[in-house]
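Colleague: sequence and computational prediction follow.
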Amino acid sequence: MEEKKLYNAVRKYITLADGREIMIETGKLAKQADGSVVVKMGGTMLLATVVAAKDAKPDTDFMPLQVEYKEKYAAAGRYPGGFMKREGKANDSEILVARLIDRALRPLFPADYHAEVYVTVNLISAEKDIQPDALAGLAASSALAVSDIPFGGPISEVRVARIDGQYVINPNYSQMEQVDLDIMVAGTIDNILMVEGEMKEVSEEEMLGAIKFAHEEIKKHCAVQIELSKELGKDVKRVYCHEVNDEELRRQIIAELYDKAYAIATSGTMKHEREDMFNALEAEFAARYTEEELVEKAPLIHKYFHDDVQKKAMRNMILDEGKRLDGRRTDEIRPIWCETDYLPCAHGSAVFTRGETQSLATVTLGTKLDEKVKDEVLVQGTEQFVLHYNFPPFSTGEAKAARGLSRREIGHGHLAWRALKPMVPVGEENPYAVRVVSDILESNGSSSMATVCAGTLALMDAGVKLKKPVSGIAMGLISDSATGRWAVLSDILGDEDHLGDMDFKVTGTCDGITATQMDIKVDGLSYEVLAKALEQARVGRLHILGKLTECIAEPRAEYKPFVPRLVQITIPQDCIGAVIGPGGKVIQDIQKTTGTTITITEDDNKGYVDIFGENKEAIDGALARIKAIVAQPEVGETYKGKIRSIVSFGAFVEILPGKDALLHISEIDYKRFETMEETGLKEGDEIEVKLIGVDAKTGKLKLSHKALLPKPEGWVERERRPRGEHRREGRNDRKE
């Protein structure tokens, strides 16, 4: 009997400009999922699967999408850390990759599709020099492309880096040290959907060039997925019906409520007052129905009021009158006030308030022991500068408990960290570990950008020598495809983000962009609009920078009195062992007796010693001990040493910690001694000696106590001759 083949793999290939090849394979693994693919480049492989519920749950009126990204330690031949020795909850890096995928996929599902969709991407093989996050979006989209789940893609994501002035697609880890621009770009074959990344003060034109470069590569990836979908017959998607609409009710709501909603939108009221007025208007309309009727009609009333009345009123107001919900012009920044040194016991603190958005930022300075440890599948090491962002429910007036850290908090904190990172000194420029925490106390639009501004102020307040101050601004877009009209909004409100077509965050110094994050919610966004948004963002960013520098113009000259002091010195690499001592005995004794914390790291054939203490006296004491250990003996110098051992021809004296030298019996005194007993010296005695020489061959040190004594009257210094010279002269005399 002929053996039945258990799988039928289909493969497609994408060739990058440098000749590297990406393979997309389906039909071999995870065949019970609605769609599954393996994306492979070099030795790196990602397995992406997608599964959708057959129907929507009752009363679901949104898109329940869940995206997970997980890196398997076995993929790189590593054991997980920790006691359990297995993969646990997603780390920050995995969450950030999942967010990149989610933000690109979510806008492309049909608005009326409400079935639960689960997208899972696993790193199952990892070549050490290949960055897998650049392939994750392509893998997720390919899994959707080979499924029958309704989706408006395909999409792809690529990393663009600039190396020596040239843009490169999906560079390797080893190339990243040379880059001055690093962004992830997602898009369809026609449009850009998402941008996120960091830069070293690049111009708006350079960033726009990188986005265009990325889109040309994305088009190739999408074309291959379209070809794969058609070949498998998956270009026709499943039929569904997740919404039942009442067009008569929709028309009635628009006719009765639009003008009233427009009046509220143009009233220029504050956030909560405006929300109350909109809610009251909706409730007034709903009050005409009985409780039984509202069971069916209430969700539809809310939907039509939100989408067809409230949203359109706000958008038309901006496009028709150039007026916004709070009365501002499209390019106007909300009022700003800020204050530094707000918390008297923090190492650095600041409050930044822009309109109804407020961040309280703190800075804490620590030692190398406080640095964040990264132990990921492909990335290990430490981070000297970290930033954490917290978004409690009370910041928006919500009555609910704060439970755990959300993915949004991790993503917003990461963006602010990227914004400040190029300007925070590290390494030899700054021995401290630096932690910034932003607590959002009020929120109505772009709290992540408020975090950047508050973080800048707090760092300067702490005395961290920030290279340049950094500010951030969130831009929005309102567009009308029917008329071709559009307006770019500076410093958007929460409602303008929610009801608008773009959320474009840009951070930077006076000289260029340091980080960006962009999510686009409409098709056909032109590069003209992007260029306009970038220029308007630049002007707004500089305005905000001016407000920051009015508050504090430059970093404080000194750290605050209660900030523990940290001194860093370098020592020869071969002296590290002496400072540490056997089993850490020496360094532990120094820390205990001086009350300091000491860390030692090696780099570039040097040892870097960080001494962290509560006061100058403690640090000076530790410094003296370490300098004595690493000090190099100098010929001609005088030392007070301790006799470690007595031998027949002299004594070994410790002149520096761990450094013994010979004091020969003939160099103890001008008087001649036949035995060491006659000298009266014994082990443990302290004696002052002078270093008179170093043996050129052995490096052994020669000491003299005699050289420090006054010469006896009539003393004649005999000429020193090389060993054996007297014997040779005697033999020559006899021959003659």
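Modeller: In hand now; what should we look at?

Colleague: for the rest of this, base every contact and every neighbour count on C-alpha atoms.
Modeller: Fine.

Colleague: measure stretch 472-490 end to end?
Modeller: End-to-end span of stretch 472-490 (Cα to Cα, to the nearest Å): 11 Å.

Colleague: in that stretch, what's buried?
Modeller: Using 16 or more other Cα atoms under 10 Å as the burial criterion, the residues of stretch 472-490 that qualify are 472-479, 486-490.

Colleague: same check, this time on stretch 548-563
Modeller: Neighbour-count burial for stretch 548-563, counted by 16+ other Cα under 10 Å, picks out 548, 552, 554-556, 559-560, 563.

Colleague: outside of that stretch, which residues touch it?
Modeller: Applying Cα atoms under 8 Å, 6 or more residues apart in numbering, the contact partners of stretch 548-563 are 338-340, 345, 347, 365, 453, 457, 459-466, 469, 614.

Colleague: just the strands in the stretch 401-550 of the chain please.
Modeller: All strands of the stretch 401-550 of the chain, identified by DSSP state E, counting those that start in this stretch, fall at 433-442, 471-480, 485-490, 502-509, 512-520.

Colleague: what do you get for the stretch 51-200 of the chain?
Modeller: In the stretch 51-200 of the chain, the strands defined using DSSP E, counting those that start in this stretch lie at 65-71, 117-125, 156-163, 166-169, 179-187, 192-202.

Colleague: alright, now check it against this:
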Amino acid sequence: MSQIITQTIALPDGRTITIETGKLARQADGAVVVRLGDTMLLATVVSAKEAKEGVDFMPLSVDYQEKFAAAGRIPGSFQRREGKLSDHEVLICRLVDRALRPMFPEDYHADTQVNILLVSADAEVLPDALAALAAAAALSVSDIPFNGPISEVRVAKIDGEYKINPLTSDLARATLDVIVGATEHDICMVEGEMQECQEAEVVEALKIGHEAIKTQIAALKELEAKTGKTEKRVYSHETHDEELRQLVHGQTFEKALAVAKQANANKKVRSESFKAVFEEFKQQLFPEGTEVDAAKLALAKRYYHDVQWEASRRLVLDERYRLDGRKLDEIRQITCDVDYLPMAHGSAVFTRGETQSLTTVTLGTKMDEQIVDQAMYQGYSKFLLHYNFPGFSTGEVKPNRGPGRREIGHGNLAHRSLKKVLPADADNPYTIRIVSDILESNGSSSMATVCAGTLALMDAGVKIKAPVAGIAMGLITDETSDKYAVLSDILGDEDHLGDMDFKVTGTESGITACQMDMKVNGLSYEVLAQALEQARAGRLHILGEMQKAIQVVRPDLKPHAPRAVTLKIEREFIGAVIGPGGKVVQEIQKESGTTIVIEERDNAGYVSIFSNNQEGMDKALSRVRGIVAVPEVGEIYDGKVKTIMPFGAFVEFLPGKDGLLHISEIKWERLETMDGVLEVGEEVRVKLIEVDKKTGKFRLSRKALLPKPVNKNPS
């Protein structure tokens, strides 16, 4: 029986995180249970003893799954069991993966899997801020090589104060909500959203988050020492040929640097030029008639990749300009088109350099809302954003198998960026779906999605609070000196060869979302502040370019978009509008061709009517208003005769409301019989003259609307 070891971490608000190892999942290389409140995560890590032949990268997989039993629930799916990871779970996988992956040794290539399971769910403790801590703890108690530890915390600004891992109920009031990942010395990952916050607020949040992480990392080191896992396994996953490395560098570096200095804005041409340099070297390495050594060729390709990386970085650091000829803070050429697709409710094409997004907006009814069924949350979502990245956008052959984790993550960043400027639910009866199809990609297609999404929303006539733009920032540093360069609007190549990918979105007033991944250590807060300020300037420039296409939200929806009118009614009328078994509302929808959604909230009823046809909308509105109208004595109504009796007729003067038109109230002249006076179905204008206080019955009069005859023979 293995020894059970525990470690505690104190949070600033007095709560305690407990880490336990040695009790569960003992056959994994490392396993821990992390607990805060009644939320518990089981994290395990397993790594193969040897790397597969030919693998020259880190095959890491991170899976996070929420068990419905953790929240005392049965899954709502047809199978009634957990299945494919939801988008919510995938996003948490990415939070952990992005912080862990850069921390493994570059030459470690063994298959490694991290599994994190939510096994107990406390509604007041969100598990996403604990997942990376649990994964890092599992690695700490294993013998797997890892250049950590790392950890993550949530930082939220609530009522003007920064809080670490706040309660769920308090998070609803947050104006800033970010998850920060870091090592003991450096921040490595940021993901979050804000309500048009200033750059200084973001920097302060990262500083506070990092201080909390330092405490957690100290605890992980103590846990590692307790388990005796300070010595990690010995491995050898790479073989090198230093003589070949020097040969590749000596024969190709100056030529690769010359290609980089050509400053060609065309990605394909630049790529072919770099390939030509290696092909020339390959001919020297394996002259015609010489057998090609596959292993040696593979090493040469790897070393040439390092040459490209170095040459491209030296260009930026030494020459202060970039692969496509731009200055460090220069934005690529931008073109914007709106109303591109005639039948979409809103559409836009946003092109920046060689990155292009075709984005649509579709307006739906409440019936189109997405059902959300998660272990810790059940509800509906009326704002959807989907991001698609087909192979042709980069000139590749790639089967369409549905969205991958990258697409889900990019779509979520754009979703967070735009949801902050959508109209409040009370002012927006629509379900809104944005779809971004990336048609070309060479750097930051997620930011193109934000820009195109804004333009499409404005084109659709959605009353957003302010336009949002996004920009991706890069960083290149020199380990041998204090040189560095902050790059605005990075290319795909610059993302690959750089040390940072920092995406920032926002309005003219402030930041709405951000995402950062660091690939090196040593990002100072001064450099971070510079990157944010440079991002702000770039964001304002992009907003100015977008304004050339459309300056303000269109005053009306497209002719073919569904119109929506919402009526607030008294709570007691809800049943009358619905009718027995839904008979009344179904009849109205059938007759008018509309879609009607009835909700009860805030102790009142809300009737939302959707229609592409104004005549149908008017008909439905008239019916509903008639049902909920309160009859007033003295008001005149257009009614319809429902039944005829010897003493008068019953007239429906409002939908569902009949009144008696007595024989004496039909004409000023005395009528002896109802024969031939009125017919069933006949329309008749009447005046409400009395409501019986005891029975609530209505008395109508027709003669009150007719001129009183003049008596020609007064007595």
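Modeller: Ah, there it is. Note that the coordinates shown come from a computational prediction; the quantities given were computed from them, not determined experimentally.

Colleague: rewinding a little: could I have the buried ones of the contacts of stretch 548-563 of the first structure as ChimeraX selection syntax?
Modeller: What follows is the ChimeraX syntax for the buried subset of the contacts of stretch 548-563 of the first structure, where burial is set by 16+ other Cα under 10 Å:
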select :338,339,340,347,365,453,457,459,460,461,462,463,464,465,466,469,614
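
Colleague: in helices, which of the contacts of stretch 548-563 of the first structure fall?
Modeller: In helices, judged by DSSP state H, the following of the contacts of stretch 548-563 of the first structure are found: 453, 457, 459-462.

Colleague: what residue of the first structure matches up with L567 of the second structure?
Modeller: L567 of the second structure maps onto I569 in the first structure, with residues paired by TM-score structural alignment.

Colleague: nearest to R99 of the first structure, of the strands of the stretch 51-200 of the first structure?
Modeller: Proximity to R99 of the first structure, assessed across the strands of the stretch 51-200 of the first structure by Cα to Cα, is greatest for strand 65-71 (7.6 Å).

Colleague: could you tell me where that closest one falls in the second structure?
Modeller: Taking TM-score structural alignment, strand 65-71 of the first structure hits residues 60-66 over in the second structure.

Colleague: buried sites along that stretch?
Modeller: Buried-residue list, stretch 60-66 of the second structure, by 16+ other Cα under 10 Å: 60, 62-66.

Colleague: so the match of L567 of the second structure, which state does it fall into?
Modeller: For I569 of the first structure, the assignment made with DSSP: H, G, I helix; E, B strand; the rest coil gives strand.

Colleague: the closest residue to it other than its chain neighbours - how many residues pack around it?
Modeller: Using Cα to Cα, 6 or more residues apart in numbering and skipping residues adjacent in sequence, the residue nearest I569 of the first structure is V609, 5.3 Å away. Neighbours of V609 of the first structure under the rule other Cα atoms under 10 Å: 21.

Colleague: hang on, V609 of the first structure in a strand?
Modeller: Yes - counting by three-state DSSP, V609 of the first structure is part of a strand.

Colleague: okay, the strands of the stretch 51-200 of the first structure, which one's buried deepest?
Modeller: Among the strands of the stretch 51-200 of the first structure, ranked by average contacts under mean count of other Cα atoms under 10 Å, first place goes to strand 156-163 (a mean of 26).

Colleague: which part of the second structure lines up with that one?
Modeller: Against the second structure, the aligned range for strand 156-163 of the first structure is residues 151-158 (TM-score structural alignment).

Colleague: likewise stretch 107-122 of the first structure?
Modeller: By TM-score structural alignment, stretch 107-122 of the first structure lines up with residues 102-117 in the second structure.

Colleague: start to end distance for that stretch?
Modeller: 23 Å.

Colleague: repeat that for stretch 66-81 of the second structure.
Modeller: 11 Å.

Colleague: cool, and stretch 370-385 of the first structure?
Modeller: Criterion Cα to Cα; first-to-last residue distance in stretch 370-385 of the first structure is 10 Å.

Colleague: which positions in that stretch come out as buried?
Modeller: Buried-residue list, stretch 370-385 of the first structure, by 16+ other Cα under 10 Å: 371-372, 376-378, 384-385.
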